[in-house]
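Q: Sequence plus the predicted model coming up.
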Amino acid sequence: MPITTPPVARIQLGQLLRKLREQAGKTQEAAAEALECQKPRISKIETGKATISAGDVRLLIDLYGADEATGQTVVQLAREARKRATARIPDWAQRYVALETIASAMQVYEPELVPGLLQTEDYARAITRATDPTPTEEEVERLVVTRMERTARIHSGNPLHLSVVLNEAVLRRPVGGAKVMADQLRYLREATELPNVTLQVLPFSAGAHVAMGSSFYILEIEHPAKATVVYVECLTSGDYVDNAAQIERFVSAFKQLQVSSSKETETAATLERAMRDLT
């Protein structure tokens, strides 16, 4: 199991501990009793929001009856999770980036901007400067480098399967000026040719729709345990939805957006028109 950053390790650790607990038929209350803590702490550990010491991990391994190989993996993850995370991105965003790193598939609706995984370097730089004017140029460049590193997920040997619906406004807003935006649209056009990327545009003519006023990311995770997480972001923070009924609403909303959007085969032509209109 590859480990890249402490936030990734925290999420993987939490997933694995939850899987082991459920396989052993143990409750969160039983785990809390073993660690002499409150049930909410177990919940935070299992969702990757809190770390756990190697000693406490061993108590849970014994409680769940995990084999030696699994136990070593869990202890390793616990050690990695407690290391200091990178300072390149805000603390509140680190969990999302970790989830993105281990996700096998994502569904995205964006009404305002191109999702990070599909941004060009110049577009990312313009967005970073526009959304927060306080960072120094050096800090901006570090954030841009991090974002560009993340785009490798859709080009790797085991690529992320990415389904995106963009509001037409995303194509019509000239972020960074005409040249930067034209390059970004051209990059999106190229991305539509990737077998693991699906891109649709929700036209203005669609009128009112199910996700008005919202943007969201649905992340599907297969390992070390199957899970679906919804991420929503505002100006200064991000939030996560892990309630099954609420997740289903987001999944249903995305399907409705896909139906209301242009067909995937029409996306390239839509992008070409947007590029011509920039001149």
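A: Arrived safely, thanks for sending.
Q: For the rest of this, base every contact and every neighbour count on C-alpha atoms.
A: Noted.
Q: Quick one: distance of the helix or strand that contains residue 179 to the chain centre.
A: Per DSSP states H and E, residue 179 falls inside helix 178-191. In terms of C-alpha atoms, centre = their mean, to the nearest Å, the centre of helix 178-191 is found 22 Å from the chain centre.
Q: One more: stretch 207-221?
A: Centroid displacement of stretch 207-221 relative to its chain, using C-alpha atoms, centre = their mean, is 14 Å.
Q: Straight-line length of that stretch, end to end?
A: Length of stretch 207-221, first residue to last, C-alpha to C-alpha, to the nearest Å: 33 Å.
Q: cool, and stretch 186-206?
A: 24 Å.
Q: Can you pull out the residues in contact with the helix holding residue 179?
A: The contact list for helix 178-191 (C-alpha atoms under 8 Å, 6 or more residues apart in numbering) reads 118-120, 122-123, 171, 174-175, 197, 267-268, 271-272, 274-275, 278-279.
Q: can you do 10 Å?
A: The contact list for helix 178-191 (C-alpha atoms under 10 Å, 6 or more residues apart in numbering) reads 114, 118-124, 126, 154-155, 170-176, 197-199, 267-272, 274-279.
Q: got another, please set it beside the one above:
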Amino acid sequence: MSEPSLPARQLGRQLKRMRERLGMTQEEAGAPLRMSTSKMSRIEVGYLPPYHDFRALLDRYNVVVSDWDEYIEAYDRAREKGWWRNYGIGNRGFLPIEAEASVVKVFQFGYIPGLLQTEAYMREVFAAARVPMKPKVLENEVAVRLRRQLRLTVEPILKYHAIIDEHALRRPILGRAERAEQLRHLIERARLPNVTLQVVPEDVGAYPGQFGNLIVASFDDPEEPDIAYVEHIFGSVHVEKEGEVSAARLAFKDFADRALDEEDSIALIERL
């Protein structure tokens, strides 16, 4: 069973609030509908029930039929498959999180972040994967990353704050002309109103960011907590515990404080 999407989790929370307003336990709400407590619990964390069960819950929670349309629309949206499913990607991992996020903060030490890469750069990165990719898989990865980049320019617009270590800008991943194209692309992206780009200069010396990459995603829904995503050599870790996410936010702030401001960061990239 795949992880519930953000719209499904939102709908589950809404059903939970409706139940609680009536002072019902999960058992009391579900028993007349032949729904077990475990099924009610799954529904309220975002695992969608069959359509007729959903309608039965609306009726159980005294929602008048004339008001059902907005709930049915929310249900249909929660059932929609993300575009990434067409590329063979499930609901696990960071991509579905990014697709629903309104703000993403990313720190990259070794590479330029994916949403800011040119196609030539991403091809070199994918070609250097620890497990070599077959040509068809590589093309699929490139197509997915290019699609992800649309969030920077197409509604719903993503607010994106990227911090890059100068080391990543100087790595000779590309030839001279392609490298210059990548740096120009960074400057163009940095001038978008929804993009903030900072560079940690080499003269900062040793700092905790040298141990790995970090992403923090935030959402418009105030009840949807921030999610942190930490990448390492063997994969990545998806972090939701508030204490750990708070530590990730503090780490990102520390990296931002060490980095050049936006104007000086762009000036550094222009010199390179």
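A: Arrived safely. Computed from a prediction, not measured in an experiment: that's the story for all the values here.
Q: Can you calculate the TM-score here?
A: Once superposed, the chains reach a TM-score of 0.80 (TM-score structural alignment, normalised by the length of the second structure), with 263 aligned residues with a C-alpha RMSD of 3.4 Å.
Q: Please flag which of the contacts of helix 178-191 of the first structure sit within strands.
A: Judged by DSSP state E, the subset of the contacts of helix 178-191 of the first structure located in strands is 197-199.
Q: And the strands in the stretch 1-150 of the second structure?
A: Ranges of strands within the stretch 1-150 of the second structure are 103-108, based on DSSP state E, counting those that start in this stretch.
Q: Compute the number of surrounding residues for residue 57 of the first structure.
A: Neighbour count of residue 57 of the first structure, defined by other C-alpha atoms under 10 Å: 21.
Q: can you pull the contacts of it?
A: 13, 17, 35, 63, 71, 74-79.
Q: What's the PyMOL line that selects buried ones from the contacts of helix 178-191 of the first structure?
A: Buried residues among those (16 or more other C-alpha atoms under 10 Å), as a PyMOL selection:
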select buried, resi 114+118+119+120+121+122+123+124+126+154+170+171+172+174+175+176+197+198+199+267+268+270+271+274+275
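Q: still on that earlier bit, nearest to residue 86 of the first structure among the ones in strands among the contacts of helix 178-191 of the first structure?
A: residue 197 (28.5 Å; C-alpha to C-alpha).
Q: that older thread, average gap between the helix holding residue 179 of the first structure and the second structure?
A: With mean C-alpha distance after the TM-score superposition for the first structure, helix 178-191 of the first structure departs from the second structure by a mean of 1.6 Å once superposed.
Q: what span of the second structure lines up against that helix?
A: Aligning helix 178-191 of the first structure against the second structure (TM-score structural alignment) gives residues 176-189.
Q: Which parts of that stretch count as buried, going by neighbours?
A: Buried residues in stretch 176-189 of the second structure (16+ other C-alpha under 10 Å): 179, 182-184, 186-187, 189.
Q: can you check stretch 2-21 of the second structure too?
A: For stretch 2-21 of the second structure, using 16+ other C-alpha under 10 Å, the buried residues are 4-13, 15-16, 18-19.
Q: Could you do stretch 231-239 of the first structure as well?
A: Within stretch 231-239 of the first structure, the residues that count as buried by 16+ other C-alpha under 10 Å are 231, 233.
Q: So which residue is dead centre in the first structure?
A: residue 100 (3.7 Å; C-alpha atoms, centre = their mean).
Q: wait, isn't it in contact with residue 152?
A: No - at 11.3 Å, residue 100 of the first structure does not count as touching residue 152 under the criterion of C-alpha atoms under 10 Å.
Q: where do the contact lists of those two overlap?
A: 117, 160.
Q: show me the contacts for the equivalent of residue 131 of the first structure over in the second structure.
A: Under the alignment (TM-score structural alignment), residue 131 of the first structure pairs with residue 129 of the second structure. Contacts were defined as C-alpha under 10 Å, 6+ apart; by that measure residue 129 of the second structure touches residue 138.
Q: mind listing the helices in the stretch 1-150 of the second structure by residue range?
A: Applying DSSP state H, counting those that start in this stretch to the stretch 1-150 of the second structure gives helices spanning 6-21, 26-30, 37-44, 51-60, 68-79, 94-100, 119-127, 135-148.
Q: Residue 214 of the second structure: which of the ones you listed is closest?
A: helix 94-100 (11.7 Å).
Q: if we can go back for a sec, go through the buried residues of stretch 2-21 of the second structure and say which is closest to residue 140 of the second structure.
A: Looking across these and measuring by C-alpha to C-alpha, the closest to residue 140 of the second structure is residue 5, at 22.3 Å.
Q: how about the closest one, what does it touch?
A: Contacts of residue 5 of the second structure (C-alpha under 10 Å, 6+ apart): 11, 46-48, 77-82, 91-92, 96-97, 100.
Q: Okay, residue 114 of the second structure and residue 146 of the second structure: tell me how far apart.
A: To residue 146 of the second structure, residue 114 of the second structure is 9 Å away according to C-alpha to C-alpha.
Q: Identify the contacts common to those two.
A: Common neighbours of residue 114 of the second structure and residue 146 (criterion: C-alpha under 10 Å, 6+ apart): residue 122.
Q: Now do stretch 25-43 of the first structure: distance to the chain's middle.
A: A distance of 28 Å separates the centroid of the chain from that of stretch 25-43 of the first structure, by C-alpha atoms, centre = their mean.
Q: Please measure how far the first residue of that stretch sits from its last one.
A: Stretch 25-43 of the first structure end-to-end distance (C-alpha to C-alpha) = 16 Å.
Q: any residues touching it, and which ones?
A: 14, 17-22, 46-52, 55-57, 59-60, 62-64.
Q: and that stretch, which residues are buried?
A: 28-32, 35, 39, 41-43.
Q: which one of the residues you listed is nearest residue 166 of the first structure?
A: Residue 166 of the first structure lies nearest to residue 43 out of the buried residues of stretch 25-43 of the first structure, by C-alpha to C-alpha, at 34.0 Å.
Q: Which PyMOL command selects the buried ones in the contacts of residue 5 of the second structure?
A: This is how PyMOL selects the buried members of the contacts of residue 5 of the second structure, with burial counted by 16+ other C-alpha under 10 Å:
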select buried, resi 11+46+47+48+78+82+91+96+97+100
